[in-house]
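Peer 1: Just a sequence and a predicted model for now, questions to come.
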Amino acid sequence: MQSADLPAVIKLQDRCYATELFEPADVVVSRFKNCAETCWVALYQDKLWGYLFTYPSLAGKIGALAEEFRPVAAADCLYLHDMAVSSDARGQGVARALLEQAQHYASTQQFRTLALVAVQNSSSYWQQQGFEPLTETTPEQQLLLASYIGQQAQYLQKIL
């Protein structure tokens, strides 16, 4: 992902997510600036087909909606914060390619886990990709999941 991609990324985010999940443009830009090496796009004929924002984190650490990325020095996990695929690109393997990029990066960094918060009834998709729900959550984790208003947000992880 390049800074020039951000306007198209923000437009795609707005098209793919429920209103209560929209994140302000300044938050998106800040995330890119803080973790550019772990943010990827899928392009076809110069058109944005999809994107993935990730950042190094700790397994079990849940990021609240619209929270700034705070990468940790002793990360053991690559947190997949936001992935969206254009309706024009559905069924073309874009999500799979972005996820493979994230897994490859995580393995090069010797991270043991990929993690995410599933929203918009996407848990079954992520489980098909090998992610499993965290079986027990702390009160703090439950509070962070509740920041995804109007969603039945679920923390999932995949051991690499």
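Peer 2: Noted; the coordinates are in hand. All values derive from a computational prediction rather than experimental measurement.
Peer 1: going forward, measure contacts and count neighbours with C-alpha atoms only.
Peer 2: Noted.
Peer 1: which residues touch the residue lying closest to residue 1 once chain neighbours are set aside?
Peer 2: Excluding its sequence neighbours, the residue lying closest to residue 1 (CA to CA, 6 or more residues apart in numbering) is residue 40, at 4.7 Å. Contacts here follow CA atoms under 8 Å, 6 or more residues apart in numbering; on that basis residue 40 touches 1, 51, 52, 53, 98.
Peer 1: Neighbours of the second one, how many?
Peer 2: Translated: residue 51. 26 (other CA atoms under 10 Å).
Peer 1: The fourth one too?
Peer 2: Other residues within reach of residue 53 by the criterion other CA under 10 Å amount to 23.
Peer 1: In three-state terms, label it for me.
Peer 2: strand (DSSP: H, G, I helix; E, B strand; the rest coil).
Peer 1: For the helix ranked longest in the chain, which residues meet the burial criterion?
Peer 2: Across the chain, the helix with the greatest residue count (assigned by DSSP state H) is helix 94-108. Neighbour-count burial for helix 94-108 flags 94, 95, 98, 99, 101, 102, 103, 106, 107 (criterion: 16 or more other CA atoms under 10 Å).
Peer 1: here comes the other one, which I'd like you to weigh against the first:
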Amino acid sequence: MGDGTAGYASQIKFPWHSNDGLSQWMKANGNRLQRIWVSSDRLGSAKAGGCPRGGVLAYGCPQMLIKGNAKMRWREMREDDVAGVATVADAVHLDYPENPEVFAACLRHYPSGCRVLEDDDGQVAGYLVSHPGRQDHPPVLDTPMEALAEPFDCYFLHDLALGAATRGRGFAGEAVGIALGEAKALGIDRVVLIAVGDAHSFWKRQGFELLGDGLLDPAKGYGPEARMLVRRF
């Protein structure tokens, strides 16, 4: 996932004609396939949304276009990334806007927990903001932190956002792994986050569950559907 070795290839012939054959090929090649698109001129009219050049998502056909993670990678956030982070946030979190100073403050107070997903052109394609804190002092929406709440009893996955072109390629799982690693390095046994909008099912798949009843103080600004979730380890 995201090691940059898969790259891009097109119109390559493969020796399978079944899902079992595909599985064997993936195992032999490090499971690096992300999406497999088949040219529509071989399979008729395309119906899969988002398929390049009208192809369709399929398995077991001899000519395919493979799209891997190319050279995208998570790296430490820098001060000059904040504007790019804010641009991604504005595009992804339409109903939960935050001032760029929110991200800048997190970077100042806990740089180790702040990462960006850098694309092939060196642009910010996604970001992770995380830091230690206290369960009874969750972050307030659109309010820069003045300091980390101590003594620490949890690790907050404060914010994670990915641009549309990066989704479905394993980067969110990598970001969760980064947050878990940071928590473990501090001797903290849980990662806590605030799930908003329709993201609850995604976080459940990442191993998170309700923290108590999950309810938040409305003054935190996240809306009535927001819930606090936790992943213990």
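Peer 2: It's in. In this text, all values refer to a predicted model and were calculated from it rather than measured experimentally.
Peer 1: that older thread, out of the contacts of residue 40 of structure 1, which ones does structure 2 keep as well?
Peer 2: Of the contacts of residue 40 of structure 1, the ones still in contact in structure 2 (both residues aligned by TM-score structural alignment, their matches' CA atoms under 8 Å) are 1, 51, 52, 53.
Peer 1: what residues are up against the first one?
Peer 2: Read it as residue 1 of structure 1. By CA under 8 Å, 6+ apart, the contact set of residue 1 of structure 1 is 36, 37, 39, 40, 41.
Peer 1: Now a PyMOL select for only the buried ones of the residues you listed.
Peer 2: To isolate the buried members of the contacts of residue 1 of structure 1 in PyMOL, using 16+ other CA under 10 Å:
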select buried, resi 36+39+40+41
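Peer 1: Show me the contacts of residue 1 of structure 1 that map onto helices.
Peer 2: Assignment to helices by DSSP H places none of those there.
Peer 1: I'd like the contacts of residue 1 of structure 1 written out as JSON lines, with distance to residue 9 of structure 1 added.
Peer 2: Compiled in JSON lines, those are given as follows (distance: CA to CA, whole Å):
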{"residue": "36", "distance to residue 9 of structure 1": "13"}
{"residue": "37", "distance to residue 9 of structure 1": "16"}
{"residue": "39", "distance to residue 9 of structure 1": "11"}
{"residue": "40", "distance to residue 9 of structure 1": "10"}
{"residue": "41", "distance to residue 9 of structure 1": "8"}
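Peer 1: separation between the spatially most distant residue from the centre of structure 1 and residue 11 of structure 1?
Peer 2: In structure 1, the residue that sits farthest from the middle, by CA atoms, centre = their mean, is residue 45; the gap is 24.1 Å. The spacing between residue 45 of structure 1 and residue 11 of structure 1, counted by CA to CA, to the nearest Å, is 18 Å.
Peer 1: Likewise for residue 51 of structure 1?
Peer 2: Remark: distance between residue 51 of structure 1 and residue 11 of structure 1 (CA to CA) = 11 Å.
Peer 1: can you give me the helices for structure 2?
Peer 2: 19-28, 40-43, 82-92, 100-109, 171-185, 200-205.
Peer 1: Ok, which of the ones you listed comes nearest residue 154 of structure 2?
Peer 2: Closest to residue 154 of structure 2 of those is helix 171-185 (CA to CA; 7.7 Å).
Peer 1: so where in structure 1 does the closest one end up aligned?
Peer 2: When structure 1 is aligned by TM-score structural alignment, the counterpart of helix 171-185 of structure 2 is residues 94-108.
Peer 1: what's the mean deviation for that stretch versus structure 2?
Peer 2: Average distance, stretch 94-108 of structure 1 versus aligned residues of structure 2 after superposition (mean CA distance after the TM-score superposition for structure 1): 0.8 Å.
Peer 1: Need the residue closest to the centroid of structure 2.
Peer 2: Centre-most residue of structure 2, counting by CA atoms, centre = their mean: residue 172, 2.4 Å.
Peer 1: hang on, the earlier thing: residues in contact with the longest helix of structure 1: which ones?
Peer 2: Contacts to helix 94-108 of structure 1, defined as CA under 8 Å, 6+ apart, come from residues 38, 40-42, 49-52, 54, 77-78, 83-85, 112-114, 160.
Peer 1: What does residue 81 of structure 1 correspond to in structure 2?
Peer 2: Using TM-score structural alignment, the equivalent of residue 81 of structure 1 in structure 2 is residue 158.
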